[in-house]
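J.: My questions are about this predicted structure, shown below with the sequence.
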Amino acid sequence: MDIGGTFTDVVAYDEASGAYAAGKASTTPADLTEGVFAALAQVVDDPAAIAFTVHGTTQGLNAFLQRRGEKVLLLATRGAGDVYHIARGNRTRLYDVHYRKPTPLVPRGDIVEIGGRLNWAGEELEPLDEGAIRDAARRYREEGFGAVAVAFLFGYLNPAHELRAAEILVEELGPVAVSLSHRVAREWREYERTSSTVVDAYTAPVVRRYLERLETELRGRGLAVPLHVMQSSGGIVTAQSARDLSLQTLLSGP
């Protein structure tokens, strides 16, 4: 199943006969599941007969490109709050004097620096400032944020501070969308890890809401097997895994 901007396409393969069937319906932006079921009805009489299903989605990519993701609060290590905005010095057009960096998804004012430090080996030099995390949680609630990205220095070596930050956020806010850098992109370059975590936080709530609704509708119509989602890499994961790490589905549709 693949949802495009104009059409929704479904391709079915009958293992018994070896025959293929294709269905096409207009995409329904107000409720994408309507287009899915309209196309599905053209190739399958009863969803309960489906033995395996894979879905390609552009929900995350559309939210990213159209800048309609969630408002993100970024928690960074004290003294490293500018990493995300400084980014890299490389430019796609080296001699273009009019070049401007793309506008970051998180403005500098929405980056909160948190005390607590690990060294290059992942050993704790300074304990996490839990009070600062709780202050950030209050700001999240008061200013209408929709997700939190947590990217601490050397978090890829030792995730203890990031994990504790997530625990505190849940204690203070209840169920909340939290993206942790060591889960999203466990690599040593701070900007790349932070940037990836921000994109995950920005798109994750959109992807999660969509997949939860699609799964609910499919089960309600008799689908008895898990829904799988295409990853950017071309591989597949369960819808649950896609909800947990939505960044991996950014190029799912294309």
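T.: Structure received.
J.: C-alpha only now, for contacts and for neighbours.
T.: Noted.
J.: In the stretch 151-254 of the chain, what residue spans correspond to helices?
T.: Ranges of helices in the stretch 151-254 of the chain, per DSSP state H, counting those that start in this stretch, are 160-173, 181-184, 190-220, 239-244.
J.: Let me have the ones you listed in JSON lines, extended by mean neighbour count and distance to residue 111.
T.: Putting the helices of the stretch 151-254 of the chain into JSON lines (neighbours: other Cα atoms under 10 Å; distance: least, Cα to Cα, whole Å) gives the following:
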{"stretch": "helix 160-173", "mean neighbour count": "18", "distance to residue 111": "15"}
{"stretch": "helix 181-184", "mean neighbour count": "23", "distance to residue 111": "15"}
{"stretch": "helix 190-220", "mean neighbour count": "21", "distance to residue 111": "11"}
{"stretch": "helix 239-244", "mean neighbour count": "19", "distance to residue 111": "23"}
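J.: Please name whichever of the ones you listed is nearest to residue 101.
T.: Closest of the helices of the stretch 151-254 of the chain to residue 101 is helix 190-220, at 13.7 Å (criterion: Cα to Cα).
J.: for that closest one, packing partners?
T.: Packing contacts for helix 190-220, counted by 3 or more Cα pairs under 8 Å, 6 or more residues apart in numbering; DSSP states H and E, involve helix 32-40, helix 59-65, strand 72-77, helix 83-86, strand 147-151, strand 178-180, helix 181-184, helix 239-244.
J.: between the helices of the stretch 151-254 of the chain, which gets nearest to residue 109?
T.: helix 190-220 (14.5 Å).
J.: Now do that closest one against strand 72-77: the angle between them, please.
T.: Put simply, helix 190-220 runs at 140 degrees to strand 72-77, going by axes from the mean of the first three to the mean of the last three Cα atoms, to 10 degrees.
J.: Now do helix 190-220 and helix 32-40, the angle between them.
T.: Using the same axes, to 10 degrees: helix 190-220 against helix 32-40 is 60 degrees.
J.: follow-up on the earlier one: need the helices of the stretch 151-254 of the chain in a markdown table with distance to residue 126, can you?
T.: A markdown table is the format used below for the helices of the stretch 151-254 of the chain (distance: least, Cα to Cα, whole Å):
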| stretch | distance to residue 126 |
| --- | --- |
| helix 160-173 | 10 |
| helix 181-184 | 19 |
| helix 190-220 | 19 |
| helix 239-244 | 30 |
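J.: what's the closest of the ones you listed to residue 83?
T.: So among these, helix 190-220 is nearest, using Cα to Cα, at 5.9 Å.
J.: re the thing from before, in JSON lines: the helices and strands packed on helix 190-220, plus distance to residue 3.
T.: Shown next, in JSON lines, are these (distance: least, Cα to Cα, whole Å):
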{"stretch": "helix 32-40", "distance to residue 3": "7"}
{"stretch": "helix 59-65", "distance to residue 3": "9"}
{"stretch": "strand 72-77", "distance to residue 3": "27"}
{"stretch": "helix 83-86", "distance to residue 3": "32"}
{"stretch": "strand 147-151", "distance to residue 3": "25"}
{"stretch": "strand 178-180", "distance to residue 3": "26"}
{"stretch": "helix 181-184", "distance to residue 3": "25"}
{"stretch": "helix 239-244", "distance to residue 3": "16"}
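J.: The structure to be compared is supplied as follows:
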Amino acid sequence: MRAESPTVGRPRPAKAPRRRIGIDVGGTNTDAVLLEDERVLHAVKTPTTPDVTTGVRNALAELLRSAGDPAPIGAVMLGTTHFTNAVVQRRELTRVAAVRIGLPASASLEPFIDWPEDLAAIVRGEIVMLEGGHEYDGRPLVPFDTAGMRAAARRIREAGITSVGVASVFSPLNPFCEEQAAEILREECPGVAVTLSHRLGRLGLLERENATLLNAALVDLARKTTRAFTDALRASGITAPLYLTQND
């Protein structure tokens, strides 16, 4: 028998270090760091600019210039206080139509009931309250008023409102009414942004509705800010995926 030669282990290639960029866009300054695995290689601080894009672009340019080494970037993580600042400073908020589905229940407290009055005055648009919703076990409360929803959608379109928050009783257990409402809104109001409460919150109606309306008020700013971040990365020649942090 021919003896087999022993297997010679081949050395594994060294694992390339993983480089990432972290950016924090604050109201005053934009901070950027270059990480290699868990080690901070470089850090810079530049002024935040009103258009966001320029400030991020400046921070990236300074960071890459200080790094010198053109090693590839694997990911970019970005956090910002833009949305918190918008609420606190009452700026760049979108007027919102509030659709609540739950009559004959849930009629005693209207949407925006516990909002600060100055904030509600900026965000509050059309208020729509319709029959529908579900019981705590997911059974229908009453049939959803689709005709009323369609008429409300037309009023929303005529009012020029482009963002709508929809909250239905116990929708986290059964989102049927909210999804039907969204379908009608998109048919009657092309291009409208629809935020559905069952995707954001838990069972409590008012808390879930408030989160939905606040999200709807920030949709336009979120699109603008995300586009600014993407443009800044593209201008810097970085092709790595962009991740936005969820600060909750």
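T.: Structure's in. What do you need? These numbers were taken from a predicted model, which means no experiment stands behind them.
J.: hmm, back to that, to residue 208 of the first structure, which of the helices and strands packed on helix 190-220 of the first structure lies closest?
T.: helix 239-244 (5.0 Å).
J.: Show where stretch 142-156 of the second structure falls in the first structure, residue numbers please.
T.: Using TM-score structural alignment, stretch 142-156 of the second structure lines up with residues 126-140 of the first structure.
J.: from the chain's centre, how far out does the matching stretch sit?
T.: How far stretch 126-140 of the first structure lies from its chain's middle: 23 Å, per Cα atoms, centre = their mean, to the nearest Å.
J.: can you pull the contacts of the residue most central in space within the second structure?
T.: Nearest residue to the geometric centre of the second structure (Cα atoms, centre = their mean): residue 222, 6.3 Å. Listed by Cα atoms under 8 Å, 6 or more residues apart in numbering, the contact set of residue 222 of the second structure reads residue 83.
J.: same thing with residue 47 of the second structure?
T.: Applying Cα under 8 Å, 6+ apart, the residues near residue 47 of the second structure are 28-30, 55.
J.: With distance to residue 97 of the second structure as new columns, can those residues be given to me in a markdown table?
T.: Output for the contacts of residue 47 of the second structure, formatted as a markdown table (distance: Cα to Cα, whole Å):
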| residue | distance to residue 97 of the second structure |
| --- | --- |
| 28 | 32 |
| 29 | 34 |
| 30 | 34 |
| 55 | 33 |
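J.: just curious, which of these is nearest to residue 75 of the second structure?
T.: Using Cα to Cα, residue 30 is the member of these that lies nearest residue 75 of the second structure, at 17.9 Å.
J.: Trace the closest one over to the first structure, please.
T.: When the first structure is aligned by TM-score structural alignment, residue 30 of the second structure is paired with residue 8.
J.: Assign that match to helix, strand or coil.
T.: strand (DSSP: H, G, I helix; E, B strand; the rest coil).
J.: can you confirm residue 45 of the second structure is in a strand?
T.: Yes: Residue 45 of the second structure sits within a strand when classified using three-state DSSP.
J.: hmm, back to that, the residue nearest to the centre of the second structure maps to what in the first structure?
T.: Aligning on TM-score structural alignment places residue 222 of the second structure opposite residue 207 in the first structure.
J.: What is the equivalent residue in the first structure for residue 246 of the second structure?
T.: Aligned counterpart of residue 246 of the second structure in the first structure: residue 231 (TM-score structural alignment).
J.: so its match sits right up against residue 239, yeah?
T.: No: using Cα atoms under 8 Å as the test, residue 231 of the first structure is too far from residue 239 to be in contact (10.5 Å).
J.: Tell me which of the helices of the stretch 151-254 of the first structure lies nearest to residue 76 of the first structure.
T.: Of all the helices of the stretch 151-254 of the first structure, helix 190-220 sits nearest to residue 76 of the first structure, with 8.7 Å by Cα to Cα.
J.: what's in contact with stretch 84-95 of the second structure?
T.: In this structure, residues lying in contact with stretch 84-95 of the second structure by Cα under 8 Å, 6+ apart are 27, 119, 122-125, 161-163, 216-221.
J.: Apply 10 Å and report the result again.
T.: With contacts defined as Cα atoms under 10 Å, 6 or more residues apart in numbering, stretch 84-95 of the second structure is touched by 26-27, 82-83, 118-126, 160-164, 213-221, 247.
J.: What separation do you get for the nearest residue to residue 150 of the second structure once chain neighbours are set aside and residue 161 of the second structure?
T.: Leaving aside its sequence neighbours, residue 150 of the second structure sits nearest to residue 184 (Cα to Cα, 6 or more residues apart in numbering; 6.1 Å). Applying Cα to Cα, to the nearest Å, the value for residue 184 of the second structure to residue 161 of the second structure is 15 Å.
J.: what does residue 149 of the second structure give?
T.: To residue 161 of the second structure, residue 149 of the second structure is 15 Å away according to Cα to Cα.
J.: higher neighbour count, the two?
T.: residue 149 (22 against 19; other Cα atoms under 10 Å).
J.: hang on, residue 127 of the second structure is in a helix, isn't it?
T.: No: assigned with three-state DSSP, residue 127 of the second structure falls outside any helix and is strand.
J.: so what corresponds to it in the first structure?
T.: Superposed on the first structure with TM-score structural alignment, residue 127 of the second structure falls opposite residue 111.
J.: Who are the contact partners of the aligned residue in the second structure for residue 150 of the first structure?
T.: Here residue 150 of the first structure is matched to residue 166 in the second structure, going by TM-score structural alignment. Shown in contact with residue 166 of the second structure (Cα under 10 Å, 6+ apart): 97-101, 128, 177-179, 181-182, 194-198, 208-209, 212-213, 216.
J.: before we move on, what about residue 74 of the first structure?
T.: By Cα under 10 Å, 6+ apart, the contact set of residue 74 of the first structure is 81, 84, 106-113, 136, 147-151, 178-179, 194, 197-198, 201.
J.: for residue 113 of the first structure, same thing?
T.: By Cα under 10 Å, 6+ apart, the contact list for residue 113 of the first structure reads 74-82, 132-133, 136, 152.
J.: try 6 Å
T.: Applying Cα atoms under 6 Å, 6 or more residues apart in numbering to residue 113 of the first structure gives the contacts 75-78, 81.
J.: okay, the residues you listed in JSON lines with neighbour count next?
T.: Output for these, formatted as JSON lines (neighbours: other Cα atoms under 10 Å):
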{"residue": "75", "neighbour count": "25"}
{"residue": "76", "neighbour count": "24"}
{"residue": "77", "neighbour count": "24"}
{"residue": "78", "neighbour count": "16"}
{"residue": "81", "neighbour count": "21"}
